[in-house]
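> Sequence and predicted structure below; questions after.
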Amino acid sequence: MAEYDSSVNEHADAATDAVLQGIAVSEPEDSLPRVTLEELPQAVGEACRRAGWQSLMPVQSLALPYLLAGRDIMVQSRTGSGKTGCYLLPMLPHLSADLKAPQALVLAPTRELAVQVEREAAIIFADTGIRTVAVYGGVGYKKQMDALRDGAQVIVGTPGRVLDHLLRRTMDLRDLRVLVFDEADRMLSIGFYPDMKEIQRYLPQKRIHTCLFSATYPPHVLKLAREFMAEPAMLSLSQKEVHVAEVQHLFCEVKPMDKDRALVRLLETENPASAIIFCNTKSNVHYVTGVLQGFGYSADELSADLSQSRREAVLEKIRQGKLQYLVATDVAARGIDIPQLSHVFLYEPPEDHESYIHRAGRTGRAGAAGTVISLVDVMQRMELDRIAKHYKIGIMNMPLPSDEDVARVAGTRLTAILEGRFRNLTGLERMRVGRYAQLARDLATQSDEEDNVLLLAMLLDSCHQESLRETRFPDGQPRAASKMQGQGQQGQGRQGRSRSGRGKPSGGRGSDAAEGQPMVKEWASAQEGTASDAASGESRPARSGKRRRRSSRSRGAQGTEGAAGQSAEGQGQGSSHEGEN
């Protein structure tokens, strides 16, 4: 443990820190005074010293007063800004080491982040008796179940595995006090929205202190916040920018002949809810559209060459939300307002400075955040620098994702989709899957047969292509704030039973009445472990016969209030498991 040095300037005002680091701060209307390390409650200050901190980072200084006061808040802050300690520290006064049950739940998008948070929590909660466990997919259940059984108070996990433990009744959230969404934009990008809504059914009826951390706040993230939080305030720390204040400006330096592949890589890793790709010429618009459609994306073009009827058809798809990516020139896109536009891609910089502001202004509307990514070669980089200097816009360099990066991100998302679909299978459907378990093992283990690997890859690509036509983000009208956590258990009696035990509160029990043919149920139960191994690649404890029978009933009636988060087939059931590599 590093020695605490009181000579360090701990009294520096957070605003001064923000100015020095080039950060623009936007606080709630009823803002609270910023705090320094020495002004923190004793238990929190001691935790900082255990971690070796000598001063607070800007996001901590600004956000801790709200979090310590128990106010629901959305915090916009970049990765590496100190947000993990920001939400872990305020838990100390609210957690009891004597209560051996989950009292705080942190949802994270990947296993790597979950492990990182668990390690930092172990330092902050050292010598307090409060224990943390990370739960994520890709590994067995036993170690996680043992930690839960031993009474871990802080759970850090990916939504899919957390939901798995809730369904298995190895996790009980009735004593939960704090709920944190970390990197919510990435969780929605992976497709965890249905899982998060399912988890909501297990939340206790009392109010839970909820906070949400995200690098960006596009409309689908704001919808998520409204569904889980009561009158959340917004605290934003962002790079100083003018003209498009809520937009993040990035560029990737790419060779001219590699731009098409670079664009596809960015779409895979960023996975925007919707985007517009600007080109300078009609020929490039047509070419880029063909590339995106060839990769299976929901993309179309808009240029001056299109007939009026064709233009109207494209615009109608935009209005109906049936088009994810629009490729256009400046002239064709002028006057078009695409709702929930989270990203703008510049396939090439505009020919004049004002056009950059016009393009960037298509996103980040109505107070939401957005991202603008420019693809530039060496000469175009110089032109982009001139535009940035002219408008005093901070444009940051973004490393181009590698093929390995794309494979990892797409693999995470695809595994989430597959595991989510498997969890939603009926007993009969699992019986069908079980017939191919041995074939799947043979194909996967015969490493000397490259053709076998390609057969499996073909099936995965087919699933991926299908997922491109699904939306993995919140849709429809957001629920009223009064329906959030309080409905957790209150609605569970209704919603949970409608899904045959999948949404029951931890302490309740649904009907175990069996439906269907006994022989089919018995065979499916016997085959369950085999099918599960084939789908997930790990050994899972066999669920009980009762669990099987309840699952088979879940297809009949789904709770109406849970429909927004539970349209598993229509809305990217892909969000189910964490699917980390």
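In hand now; what should we look at? Just so you know, these numbers come straight off a predicted model, no measurement behind them.

> Going by C-alpha atoms from here, please, whenever you check contacts or count neighbours.
Fine.

> now for the longest helix seen in the chain, which elements pack on it?
Assignment by DSSP state H gives helix 403-423 as the longest helix of the chain. Applying 3 or more CA pairs under 8 Å, 6 or more residues apart in numbering; DSSP states H and E, we find helix 403-423 packed against helix 184-190, helix 259-270, helix 450-468, helix 518-536.

> just checking, what packs against the first one?
Pointing back at helix 184-190 there. Looks like helix 184-190 contacts strand 209-214, helix 219-228, helix 403-423 (3+ CA pairs under 8 Å, 6+ apart).

> Reformat those as CSV; add distance to Tyr141.
As requested, those are exported to CSV (distance: least, CA to CA, whole Å):
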stretch, distance to Tyr141
strand 209-214, 27
helix 219-228, 28
helix 403-423, 15
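
> mind checking which of those is nearest Lys259?
Lys259 lies closest to helix 403-423 among these, at 14.0 Å (CA to CA).

> In addition, the following structure is provided for comparison:
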Amino acid sequence: MEHDEHMNETTQADEPESATPRIPEAGLNDLPEFLQEACARMGWTSLTPVQARTLPYLISGRDVMVQSRTGTGKTGAYVLPLFEKIDVTRPGCQALVLVPTRELARQVIAEAQAIGHGGKIKTASLYGGASYTTQLTDLRAGAQFVVGTPGRVLDHLLKGALNLDHLSFLVLDEADRMLSMGFYPDMKAVQGYLPRKKITTALFSATYPPHVKRLAGEFLHKPQVLSLSSDHMHVTEVEHVYYKVPGMKRDRALIRILEMENPASAIIFCNTKANVHYVTVVLKRFGYDADELSSDLSQGARDRVLGRVRKGDLRFLVATDVAARGIDIPELSHVIQYEPPEDPEVYIHRAGRTGRAGASGQAIILVDVIEELKMRSIARQFGVPIEERDLPGDDDVQELMSERAIALLEAKMRTRDLLQKERQERFGPLAKALGEDEELRPLMAMLLDEFYQSCVSKPVAVPADTGKKGKDPVKSESRKRPRRRPRKKRPAARKEGSGSASGSNQAPRNQQPASSNRE
């Protein structure tokens, strides 16, 4: 998919009555003068396709689902219209952008500050692993444009430091990654604080697997779908990717890829029964929920594995092609080929296990230098567009694992009451000593590793498919009017000895999983 290709709008063709009028794409000269000046400061002589298509919808207050990858100018696509709508005379959060990582939060806020250079819009970035002091200062100063990770945003909401009563715009950036990192419960908790008035919501995602579409259905209202270089949203394609790996370190390369991709579910294909067993053992030793399927298994063991597959509670199935015949795993997000197959046609059969029933998926294959030539030959033979990606380095993996661990720890902290927090303070001096003493630091790393593995060993939490109609925002004509929720009240201070405290991290009592943020 090339970034310079134009975007196309899509609506559900079989439900024309639900479609809303299309808006022509915008040019740089169509923007308000101060936005043109902002683009000039950024050195933009024209709008990118994603900006040209998205800007008119957000400026007009329409919800959108945008299929766009990193590097297409998507940040400018939502920052520009948000800046056009923010009332600089009114303090408080008017635009909220939720992102999966602190690095992306920093990038978004840096671009927003560059675009608004010399302007009066106040900004704040909220993410884990950073001091609360600066974040609280920015919020108390009346930050109008807020960017943050769901967990840290929720922390500030629970503490009353962030108020969304004046919110008009909500952006979910890289929603596919947010779900893969397990932020969905936090996002639903944040949704409980959204105002009952109509707000404009935009969702940006590189792909639209079924669970991402269901997420859109819970946050957006009759969105216009804007997709790169296609007449249909990219939910029917399989993305083909290969990683060039050292021949003797293929197992460790697989672990790095799994950490970065964090698949919701996957089949990992091996050519031999010996490799199936070896890979399964490696995955289990690294804390992953994995099981093997080969002809060496007894019938009882095979039935046990297949039972987990049918229930959908097995995250990684490692199998040979023969053993995996006739097995269908619904909504399989990834197919990973640990090694290229002997028969070129087998590659297509393996890759076809994902991207079924209107879903998107990824087919990943690991190759060494010699196997790369074979893989490119297979791609030419079957007309498969395949992308080479650099193998993640140790620093990349450590950074992402740190992001994920902080988010998980903050979520865990929010489940603790005052008594539990008082109890943990007894270990504060020890925690400080473990972090500062190089010889004791491995003890801290061991504790973090055990906690992290206890979390990632479970399947990634994604929105469940209830089977009810109207969950797909592309197909849904209308939404039921949500029940009116009582206005949120500030939690009253607890009397001493009453058990749980006002600092409890529980979501407000009026929070409900409403299907829409508007009346």
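That came through fine. As the structure is a computational prediction, the values presented were derived from the model and not from experiment.

> now, of the helices and strands packed on helix 403-423 of the first structure, which is deepest in the fold?
Of all these, helix 184-190 carries the top mean neighbour count, a mean of 25, counting by mean count of other CA atoms under 10 Å.

> what stretch of the second structure does it fall on?
Residues 175-181 of the second structure are matched to helix 184-190 of the first structure when aligned by TM-score structural alignment.

> where's that stretch relative to the chain centroid, distance-wise?
Relative to the centre of its chain, stretch 175-181 of the second structure is centred 2 Å away, using CA atoms, centre = their mean, to the nearest Å.

> Show me the strands in the stretch 51-200 of the second structure, by range?
64-67, 95-98, 123-126, 145-148, 169-172, 200-205 (DSSP state E, counting those that start in this stretch).

> Could you check stretch 291-304 of the second structure and say which residues are buried?
By neighbour count with 16 or more other CA atoms under 10 Å, stretch 291-304 of the second structure contains the buried residues Asp291, Glu292, Leu293, Ser294, Arg302.

> Just give the closest residue to the second one, not the sequence neighbours.
In other words, Glu292 of the second structure. Take Glu292 of the second structure and drop its neighbours on the chain: the residue closest to it by CA to CA, 6 or more residues apart in numbering is Val318, 4.7 Å away.

> picking that back up, the buried residues of stretch 291-304 of the second structure in strands, which ones?
Asp291, Glu292, Leu293 (DSSP state E).

> Please tabulate those residues in a markdown table, including the columns distance to Met187 of the second structure.
Formatted as a markdown table, these follow (distance: CA to CA, whole Å):
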| residue | distance to Met187 of the second structure |
| --- | --- |
| Asp291 | 31 |
| Glu292 | 34 |
| Leu293 | 36 |
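
> from those, which single one is nearest Ala202 of the second structure?
Distances from Ala202 of the second structure to these, taken by CA to CA, are shortest for Asp291, at 38.5 Å.

> ok, the closest one - contacts?
Applying CA atoms under 8 Å, 6 or more residues apart in numbering to Asp291 of the second structure gives the contacts Thr280, Val305, Leu314, Phe316, Leu317, Val318.

> Ala124 of the second structure now?
Ile109, Gln135, Asp138, Leu139, Ala143, Gln144, Phe145, Val146, Val147.

> One more: Val376 of the first structure?
So Val376 of the first structure contacts Phe251, Cys252, Glu253, Val254, Lys255, Pro256, Tyr347, Glu348, Pro349 (CA under 8 Å, 6+ apart).

> what's the closest of the helices and strands packed on helix 403-423 of the first structure to Leu439 of the first structure?
Nearest of these (CA to CA): helix 518-536, 9.1 Å.
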